[in-house]
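how would this look folded up:
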Amino acid sequence: MESRNDSWSRPPLLLLLLFCLCANVSISLGSDTISANESLSGNQTLVSSGGGNFRLGFFRPGNSSFYYVGIWYNKVSVPTFAWVANREAPVTDPSTAQLKILDGNLVIVNGSSSPQSTLWSTNLSSPGSSSAQAMLLDNGNFVLRSHGSNTSRTLWQSFDHPTNTWLPGVKIGINKRTNRSQLLTSWKNQEDAAPGLFSLQLQPSSEYYIYWNMSEHFWTSGTWDPQGRLFSLVPEMRLNYIYNFSFVDNENESYFTYSVYNTSILSRFIMDFSGQVKQLSWLETTKQWNLFWSMPRQQCEVYRLCGPFGVCSETTDNFCQCLQGFTQKSPSEWNLSDWSGGCRRVTNLSCGPNKPANLRNDRFVELTYMKLPENPQSLGVEGTVGCQAVCLNNCSCTAYAYEDGTCSIWTGDLYNVQKYGQGNSNGKTLYLRLAASDVPESGNKSGTSAGIIAGSATAAAAVVLLAIVLFGAWRWRRAAGRSSTSQEGSLLAFGYRDLQTATRNFSEKLGGGGFGSVFKGTLADSSIVAVKQLEGMSQGEKQFRTEVSTIGTIQHVNLVRLRGFCSEGTRKLLVYEYMPNRSLDFHLFSPSNAPLDWGTRYQIALGTARGLTYLHEKCRDCIIHCDIKPENILLDAEFCPKVADFGLAKLMGREFSRVLTTMRGTRGYLAPEWISGVAITTKADVYSYGMMLFEFISGRRNSQQSEDGRVHFFPTLAAKKLAEGKDDLIELIDPRLERAADMDELVRLCRVACWCVQDEEKDRPSMGQVVQILEGVVDVTTPPIPRSLQVFSYDENQEHIVFFTESSSSGLSSNSRSNTSTNSITQ
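Below you'll find the model as predicted:
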């Protein structure tokens, strides 16, 4: 028996022999089997034979005082548990508890009581014989088998009773004969393996739901698409390189399962105590589980995540906070990221049946930019004053809101409250009822209509005072802008004349694009900035400042930082940090510059992908860039890439696409859906990124026209060579590199580029998946040649592209027709 605790003292040999004679423990070192006359307790463990991937025994998660019998990964340095037996009946002393076979069943008994109490059992209706054995398999399955003279029959297996982890080969589905379902149910928290609030269950409609407390479902996978081999609302499944998914539906059962192409990869799905189902793979290089995707994508979409009177925010590390005037019910649980207990009032309300309404001292605090709680009661009451009066006169009313002419009140606990960022257009105003002592004087709202009227004069005076303060703050910020003494992370409001002076009347132009021109400037503190003059603005002052404020809060190592802005009438300017190594196109396409070496190009490609992943998946509101191209990838002093102009698409509106299509160098990066008029998603950025990757490889523009009018279109050549499996991909790289490139990275980059430019956006990967591929976390298969690239036939002998129509196989000789066709394809 292998020990997990080497500090335990070893008993004298005589006592050890006596113990073995008296006890029924005879499991040998490294054994994978428990026989009918054996048991497991204390720090004894089983190790799966074959590969030793899994270990079974008693374990204690974290600093918990409870022990469980479970299965964990044997070769993973981070304690990771795949299955738990006695979730609802843990033990406090594993040395007095035993896992053994009793009357043909696997059981856990507590030996400290007399008679021994059964804590857990397989509860077989037809238990096995005395010859039954339990074996831990190398796929993580714990199997109880009955052995006859010539046969072996499986009586029970842990794969049929998963807990929170979905291992390869496990079925999560419905037994139609017994009408029973396999569930994935979360732990309560990271140190408590008891069943938590969140469960994943298959529905008869062939889709999965995530349930809260098995009563409310708040997420669905969408129905299974047998053609695409994915669930309709989980597009991440389409482009995977690790798993082979399968869905089975027959008269006996309906279930979903998966296998791993490369069995050396350790992978798992979990129903996490965060309320999200997650797909993870073990990354040995970083010694951690790498998150592939999670659903729901946003943590705050989880139903009742923060419990009663808790508020969720995507901008805070812990996601959950208590509403003003409330405190955590169980700080110890909150420290374990278990927020379900929610919050309690600091001070009880004064409202009660024995106190007249005119003597109650409850007040309301105004909470802005909120997602309102669930289950409001709508009332036919006019005005905020009337709405407040209704709530105040109802002792059960805890909050009210007056939005769009509708009065809503909430009684009892408040759930699913969410705090948006400053300026978020989805935010509403919630008035929360508190005891007067818990409302700061500056935030006091009178509990009666008379109080509101009486306070109107004070409010008017406060408005005047606020205007004076804001004017003073504006003057101070202008002065701060001139002296460049801004604090890290803050946005400065610059005056137009200040920026005119800083840029020497906009004399040194750094570049331009669909959003406007960029000029170099120097502030009063000698810091260098890049000033962008926005062109074609259609937004008003308030909306512009709101959107700029949102952009200013976004910071990432691969995103250009916004330092400030100017908004004076029709003059709209943005002030960014300056990038000394200019934009990527300057280094890729300029023949007079020294070429970027392969390693630098690859790191720029990876850093750009990380920046886009942050915009698409990590920001509070998903940001679609809409103009990815080398001109918008800037390089700092260390050639670290930083994506520029993010968030400006929302500032400009969809009409900006008309500007983009006329700009030189942008048309070739636009995804096909721009032309169709459908809603643009993040996959439009993926397409543009893919087109840009081809230029990383070749060191030239994708589409070039020679003097004789022939069009050279590099992506078609690259896709064709890749699809044919040719081993001369090294011929594709920039000739200035003289074939100096890592072949594995070259193949990876070519494959990613081709996947990114697939015609249908559902076939393209997410940027998060791109990052994982470029990091080498997952492999990438050879993609099909997109139809838009197949329209071009590449003549390798002549080294040019010939365009074919559907009705003719002959090349078009007309230069004008060739140019037009090329443009329509590459848009």
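
CA atoms for contacts and neighbours, from now on please.
OK.

for the stretch 451-600 of the chain, what spans make up the strands?
Ranges of strands in the stretch 451-600 of the chain, per DSSP state E, counting those that start in this stretch, are 492-493, 509-513, 516-522, 528-534, 562-568, 571-577.

Serialize those strands to CSV and add fields for distance to Glu88 and mean neighbour count.
CSV is the format used below for the strands of the stretch 451-600 of the chain (distance: least, Cα to Cα, whole Å; neighbours: other Cα atoms under 10 Å):
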stretch, distance to Glu88, mean neighbour count
strand 492-493, 56, 24
strand 509-513, 62, 16
strand 516-522, 63, 20
strand 528-534, 61, 22
strand 562-568, 52, 20
strand 571-577, 56, 20
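
Sequence B follows; please return its structure for comparison with A:
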Amino acid sequence: LFSPLFLPFCPLRFLLPVTEMPRCTGSPSPWRRSRRRSDDAFWGPARGKKGEANEPHGTVGRSKALPLSMLLPALLCTYAVAAAALASTCDARSEPGTHQCRRDSGHKLGTSVLITGNSTLINQTFEIGFFTVDGGSRWYFGTWYASIPVRTYVWVANRDAPVSGGLTPATVWLTAEGLMTVRDNAGRDLWRTDNTEPAAEARLLETGNLVLLSADGSGRFVWQSFDRPADTWLPYMSVTSRGAITSWRSSADPSLGPYSLRLKPPDYGEFHLVYENSSAILPITYWSTGKWTGDRFTGVPEMSVPYIYNFRFDKPFTPEASFVYSEAPSDFASSFLTRFVVEPSGQLRQYTWSAQSSSWNMFWFRPENPCRVYALCGDTGFCREGGLHPCGCLAGFSPSDPAAWNDDDYSGGCSPETGSRCDADTAADGFEEVGLVDFDGASAVSFSSPSRDSCQQSCVRNCSCRGINFNPDTRLCRNLYGNLFNLRNSTAAPLLYLRVSTSSSSSQTRKKDGGGQWKAVAVSVGSIGVFLAISGSAVLAWALWWRGRKKREGIGGEGEEDVLANANLRVFSYKELSTATRGFSEELGHGGFGAVFRGELPDSTLVAVKRLERPGGGDREFRA
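All right, here's what the predicted structure looks like:
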């Protein structure tokens, strides 16, 4: 009751905390950083027996010794500060959905509420509470950065079981059994910890690790969020053979996505990115770090740079393997915020926070080609390297889930606009030549066939057949079954003929995405020889001009698109050619009809692209 009376008589030095405690402020500061750790603890999680702390030194704070002569006044001041803190409340935070906070990031609880509604726990770097990403219909219990102005989530508890019906009924409890639970207004447990030893206290550490402490007062962790990560890998977080960093479903859906970063069995000597969902019998690897050499992974030479991170791989090539990283200590630079994220796009990306620009900078990601991410564009989705949105649908197809595509979730793929296979008379189905296209997922049944027509008929007779490959030289016919993931251009691939209903078949296949119909352009992917490229382009342009002249003079004949089809040329979009030529930046020469530019296709094929100065049929048509 009288504790505030001591405050005016406490020297400033006595008001310093005996143990470093988290602070709560009215608004976040982009300049605030977590305290620097001592050199003997920068490696972070200390490996030990089960139940031991997975933090530097296995403790939740560091004490500072006081001389005996200062002990009594320090105790009085500490008591006064603690009592005053308990009697006060925090100012409202400026971020929407958070209106109050607690001064201490630790709670000692029996059977009681830890967090309710819009209350949060906060320390210098992180904050934990309920958040929403869809405007308020679904609420999740999770952790985000409190020290920067950009709301960035790093951990989610109830990923697949959000609280619905508003924020008010959302509560987090520490039960009499020592378990932490997330409950809705009906008292149902939507999520709970799986610790076998009862916990008596919950605490949010400066590393972002939410921990439950044992009841015996030893400070041991009986449960920690670092053992149950979401999509983000933070410094000092150990990834073990039993753990995985798993993507969100989409940028607006924190539920479990299909992509994960894991230690690769059976030897656990490398990391790999895998695709896994209900239809996948086994996880499918689409990228790997390569084997551990003792100081780096063979496929990640950037790890050899010593002044950014420290890496530690305990017990590699065993089922007990665990890998951890931390910021490299420096006498010249302050601690920085950094994180690795398995994105909904399936890429592993590394970010650091820039205080100057108040934004996250991404300077490393794998795989570099998004079309290498297994099933990124879903079934029958077309993938193209470069651009903000890598996925599109072929003509006659449209996104199966347009709303999900708007959130960059392409996993639903594309569906025929005129109905699925076998809905009508399959004998009337046709085949559309897509081009030299590669894909993932589908299985093939190969056999000899006298003609392409015969090969197509063998496919039509089977309702599950999706399309064919046919080689007229070898007469090899391949009937394709299953999902056709990530259709993509490849000069090394055979011609793909996709099965479509007759009503959706057209004389020219074009690709499209949510932005509308892609303008048709044609490219020959032959030699890059400048002379041949310019000459060939000029001949083709002359042929098109001559055809247009004859047409204007009333002479009947085929249209331009038919000429191009008969010339067996490929079809590309304007955006694809702009990307391939780096914005038409490297001019090889100039002819009578326009300039010729050097380009490179996604499969590394070199091409020459000629831009017509007076294109017919559109101001952004190109022929090469």
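
Could you dump the strands of the stretch 451-600 of the first structure into CSV and include distance to Trp156 of the first structure?
Conversion of the strands of the stretch 451-600 of the first structure to CSV gives the following (distance: least, Cα to Cα, whole Å):
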stretch, distance to Trp156 of the first structure
strand 492-493, 67
strand 509-513, 65
strand 516-522, 68
strand 528-534, 68
strand 562-568, 60
strand 571-577, 63
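
In the second structure, what residue corresponds to Tyr211 of the first structure?
Counting by TM-score structural alignment, Tyr211 of the first structure corresponds to Val274 in the second structure.

so that match makes contact with Tyr286?
Yes: contact between Val274 of the second structure and Tyr286 holds when scored by Cα atoms under 8 Å: they sit 6.0 Å apart.

between the two, which one's more packed in?
Comparing Val274 of the second structure with Tyr286 by neighbour count (other Cα atoms under 10 Å), the higher total belongs to Val274, at 22 against 16.

Go ahead and measure how far the helix or strand hosting that one is from the middle of the chain.
Here Val274 of the second structure is covered by strand 271-275, with elements defined by DSSP states H and E. Taking Cα atoms, centre = their mean, to the nearest Å, one finds the center of strand 271-275 of the second structure at 13 Å from the center of the full chain.

what's the answer for stretch 106-114 of the first structure, then?
Going by Cα atoms, centre = their mean, the spacing between the C-alpha centre of stretch 106-114 of the first structure and its chain's C-alpha centre is 43 Å.

Map Leu266 of the first structure onto the second structure.
Superposed on the second structure with TM-score structural alignment, Leu266 of the first structure falls opposite Leu337.

what stretch of the second structure does stretch 747-755 of the first structure fall on?
For stretch 747-755 of the first structure, no matching stretch turns up in the second structure, with TM-score structural alignment as the criterion.

go on, stretch 134-143 of the first structure?
Under TM-score structural alignment, the counterpart of stretch 134-143 of the first structure in the second structure spans residues 202-211.

Phe531 of the second structure: which element?
Here Phe531 of the second structure, judged by DSSP H and E, is contained in helix 530-552.

what's whichever helix or strand comes after that helix in contact with?
The helix or strand immediately downstream of helix 530-552 of the second structure is helix 560-566, counting by DSSP H and E. By Cα atoms under 8 Å, 6 or more residues apart in numbering, the surrounding residues in contact with helix 560-566 of the second structure are 508, 522, 544, 547-548.

Buried residues of helix 560-566 of the second structure, list them for me.
560, 563-564 (16 or more other Cα atoms under 10 Å).

Dump those residues into JSON lines; add distance to Asn469 of the second structure as well.
JSON lines is the format used below for those (distance: Cα to Cα, whole Å):
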{"residue": "Glu560", "distance to Asn469 of the second structure": "27"}
{"residue": "Val563", "distance to Asn469 of the second structure": "24"}
{"residue": "Leu564", "distance to Asn469 of the second structure": "22"}
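
Of those residues, which is the nearest to Met362 of the second structure?
Distance from Met362 of the second structure was checked for each of the buried residues of helix 560-566 of the second structure by Cα to Cα. The minimum falls on Leu564, at 41.9 Å.

Can you spell out the matching residue range in the first structure for stretch 246-261 of the second structure?
Correspondence between stretch 246-261 of the second structure and the first structure is established over residues 185-200, with TM-score structural alignment as the criterion.

From what I see, Ser340 of the first structure and Val302 are in contact.
No: counting by Cα under 8 Å, Ser340 of the first structure stays clear of Val302, with 11.1 Å between them.
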